[in-house]
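Asks: sharing a model that was predicted from the sequence below.
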Amino acid sequence: MSHYEAMMGRLRQNPLKNITLLKMLTAYHAQIDSVLIEQEQDWGVLLLMRAGTFGYDQRTYPEADTVVLMDYSSPEVFPALLERLPREAKLVFKLQEQAYRQALEPYFTLRRVRSLYSYSTDGGPGFRVDEDCILSESVDERLLPLWMANDYTMEELRHYFEEGAFSVSLFDGDTPLSTCIVYRNEERVWEIGAVHTAEEARQRGLAQRVVRTAVVHTLDRGYIPRYQVLESNLASIRLAESIGLTRAVTLEHWLNY
């Protein structure tokens, strides 16, 4: 088993918790300085990624040198990971456990800048397909204005659909009212994103209908649905919680510069 496969296997033990690590490893493993520590039954994974590698980090943290992600099975492994952290660099820590931040605080001055919430569900009676919602497994050009209003590019959209993405949308005739896309984030975790409702169709609960239907289709395909929101996006948080999604992971971003 390769170093990469061993790390992926460890992280996939809890794919939703580790979705950011899995996503970065899948997309950029050749550009990441990755560490796997194995001590008897315990293990730890550390990812050090140049801040300019991922477009979001490049835009959001232009002064940073390195993005740090980690997971470990026991605090006993943390010292071995700590030894591999660059002390003089400007770091962005993306941490999915409060314990990780607490372990780092004696060694780094950390400043919290944002949190992202991952919502999910394993289904239930409240989740059912809305028969008026249209599912499409190819790029529907009628929906491009809504998707691009969320800053998706054609290159991104084509890539998602080539990898099996699908959209769920509501129309008035040929006019799109509300839409979302479900796309592969990692092997088992699929993202519900690009949620957008035309301005004239808002305040009618249409986004709830398309997202709820998207969740059902995602679960029916055997995937874990993930709906990620920034902590400040109260409307999106209300949407997630109103249809019965629950917060599964909180990913906090901390700077040491």
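Replies: Structure received.
Asks: C-alpha only now, for contacts and for neighbours.
Replies: Noted.
Asks: where along the stretch 51-200 of the chain do the strands fall?
Replies: Under the criterion DSSP state E, counting those that start in this stretch, the stretch 51-200 of the chain contains strands at 66-72, 91-95, 111-120, 134-136, 166-172, 175-184, 189-197.
Asks: let me know which of those strands is the nearest to His159.
Replies: Evaluated with CA to CA, the strands of the stretch 51-200 of the chain place strand 175-184 nearest to His159, the distance being 9.5 Å.
Asks: wait, doesn't Val92 sit right on Met70?
Replies: No - using CA atoms under 8 Å, Val92 is not in contact with Met70, being 11.8 Å away.
Asks: what about the two, which has more around it?
Replies: Val92 (27 against 24; other CA atoms under 10 Å).
Asks: comparison target, given below:
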Amino acid sequence: MMDTSERIKALLSRRVLENITLLKMLEAYGAAMNCRLLEHDEQWSMLLRLPTSDCPYDAKTYPDASHIVFLAGTDADLLDQLVGELSLNQPLVFKVQRAEYEALLRNRLTLERKRAFHTYSIGKGDLVKLPSRDVAEERRLNAALLPLWMANGYAREELEVMFVGGARSYTLYEQGSPVSTCLAFPNYGKVWEIGAVHTLASHRGRGLAAQVVGAAAASLIERGLVPRYHVEAGNAASIALAEKLGFTHEVELVHLHYAGNGEGTPTDSRGASTC
């Protein structure tokens, strides 16, 4: 019999790109999560809570929040029941991937929108072909590329782990030196992330980033994988790059901060499965 965490993953995987953040967080931090699942006939809803301190990014970005909360489901009443179960005496951050979820939360709580991220993807035959450049694909970590990736906030140890896990780099070199690069690395299942895009300031405005990202996407598609390009909502240059290459917008993930003033009335979530 499938346990609750596997059942949750199976339900979320029906819309992998829409729920990619939840799936990845379950994979990385599932042991620390409180997971609640309600099912009735063919309808289902779930709520996942992760202590903020367990995720380095969230601990740094939202130090006041006690938990990061994710939700998903097909039934608004079941979702509302699960939200009503939450303790509301401490700050929380909700990460929601559908406008309906945000509306449901705002019906109960006063929330502040902190930031949003867009997920783009692309399939076979949709990638725009750019004028050919000699983009180098490398399967081992090249120390010459570390300064470019680290300028984007990556730590060497983090990059080393990525390459152990199968990451590949895509780089344009001029006169033997790297001028533009990106990484492709596993996210969840067949979904691979394209990230760490960086072009030297002296070489920007020449379309080099599009070249390396396009090469990464083409390689992933050829290998039967699903490219994911993740960008913060205010990053106009990265959004333009995705659109230039023919990527399709899949989902917006919105971070909503709740101040923890005890709004709402917790309810008993009868019949919920917990992992």
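Replies: Alright, I've got the coordinates. Predicted model, so just to flag it, every value in this text is computed and none were measured.
Asks: TM-score for this pair?
Replies: Once the chains are laid over each other, their TM-score by TM-score structural alignment, normalised by the length of the first structure reads 0.95; 257 aligned residues with a CA RMSD of 1.5 Å.
Asks: give me the neighbour count for Gly124 of the first structure.
Replies: The number of residues packed near Gly124 of the first structure is 9, by other CA under 10 Å.
Asks: if I look at it, how far off is Phe166 of the first structure?
Replies: To Phe166 of the first structure, Gly124 of the first structure is 22 Å away according to CA to CA, to the nearest Å.
Asks: using JSON lines, please lay out the strands of the stretch 51-200 of the first structure together with distance to Lys17 of the first structure.
Replies: What follows is the strands of the stretch 51-200 of the first structure, written out as JSON lines (distance: least, CA to CA, whole Å):
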{"stretch": "strand 66-72", "distance to Lys17 of the first structure": "9"}
{"stretch": "strand 91-95", "distance to Lys17 of the first structure": "10"}
{"stretch": "strand 111-120", "distance to Lys17 of the first structure": "9"}
{"stretch": "strand 134-136", "distance to Lys17 of the first structure": "28"}
{"stretch": "strand 166-172", "distance to Lys17 of the first structure": "24"}
{"stretch": "strand 175-184", "distance to Lys17 of the first structure": "16"}
{"stretch": "strand 189-197", "distance to Lys17 of the first structure": "10"}
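Asks: quick one, which of those strands gets closest to Arg12 of the first structure.
Replies: Minimum separation from Arg12 of the first structure across those (CA to CA) falls at strand 189-197, 10.1 Å.
Asks: quick one, what contacts the closest residue to Leu81 of the first structure other than its chain neighbours?
Replies: Distances taken as CA to CA, 6 or more residues apart in numbering put Leu46 closest to Leu81 of the first structure, at 6.5 Å, once the chain neighbours are dropped. Neighbour list for Leu46 of the first structure: 34-36, 68-71, 81 [criterion: CA atoms under 8 Å, 6 or more residues apart in numbering].
Asks: Leu46 of the first structure and Ser115 of the first structure, how far apart?
Replies: 20 Å.
Asks: thinking again about what came up before, element containing the residue nearest to Leu81 of the first structure?
Replies: Using DSSP states H and E, Leu46 of the first structure sits in strand 42-50.
Asks: report how many residues lie close to Thr197 of the first structure.
Replies: With other CA under 10 Å as criterion, Thr197 of the first structure counts 24.
Asks: was I right to think it contacts Phe171?
Replies: No - assessed by CA under 8 Å, Thr197 of the first structure is found out of contact with Phe171, at 10.5 Å.
Asks: now the common contact residues for those two.
Replies: In contact with both Thr197 of the first structure and Phe171: 177-178, using CA under 8 Å, 6+ apart.
Asks: circling back: could you identify the most distant pair in the contacts of Leu46 of the first structure?
Replies: The widest separation within these, taken as CA to CA, falls between Leu36 and Val68 and amounts to 13.8 Å.
Asks: give the equivalent position in the first structure for Leu47 of the second structure.
Replies: In the first structure, the residue paired with Leu47 of the second structure is Leu46, using TM-score structural alignment.
Asks: ok, that match to Thr109 of the first structure distance?
Replies: For Leu46 of the first structure, the distance to Thr109 of the first structure equals 19 Å [CA to CA].
Asks: kindly report the same for Glu141 of the first structure.
Replies: Per CA to CA, Glu141 of the first structure is found 48 Å from Thr109 of the first structure.
Asks: who has more neighbours, these two?
Replies: Counted by other CA under 10 Å, Glu141 of the first structure and Thr109 do not tie: Thr109 has more neighbours, with 11 against 8.
Asks: burial count for the residue lying closest to that one once chain neighbours are set aside?
Replies: Excluding its sequence neighbours, the residue lying closest to Thr109 of the first structure (CA to CA, 6+ apart) is Asn256, at 5.3 Å. Residues near Asn256 of the first structure, counting by other CA under 10 Å, number 17.
Asks: mind listing what the residue mapped onto Asn256 of the first structure from the second structure touches?
Replies: Using TM-score structural alignment, the partner of Asn256 of the first structure in the second structure is Tyr258. Residues near Tyr258 of the second structure by CA under 8 Å, 6+ apart: 91-94, 109-112.
Asks: 7 Å instead, please
Replies: Residues near Tyr258 of the second structure by CA atoms under 7 Å, 6 or more residues apart in numbering: 91-93, 110-112.
Asks: and Asn19 of the second structure, by the same measure?
Replies: Counted by CA under 7 Å, 6+ apart, Asn19 of the second structure has contacts Leu12.
Asks: how far away is it from Ile221 of the second structure?
Replies: 20 Å.
Asks: what's the neighbour count on the aligned residue in the second structure for Glu187 of the first structure?
Replies: Aligned counterpart of Glu187 of the first structure in the second structure: Gly189 (TM-score structural alignment). By the criterion of other CA under 10 Å, Gly189 of the second structure has 13 neighbours.
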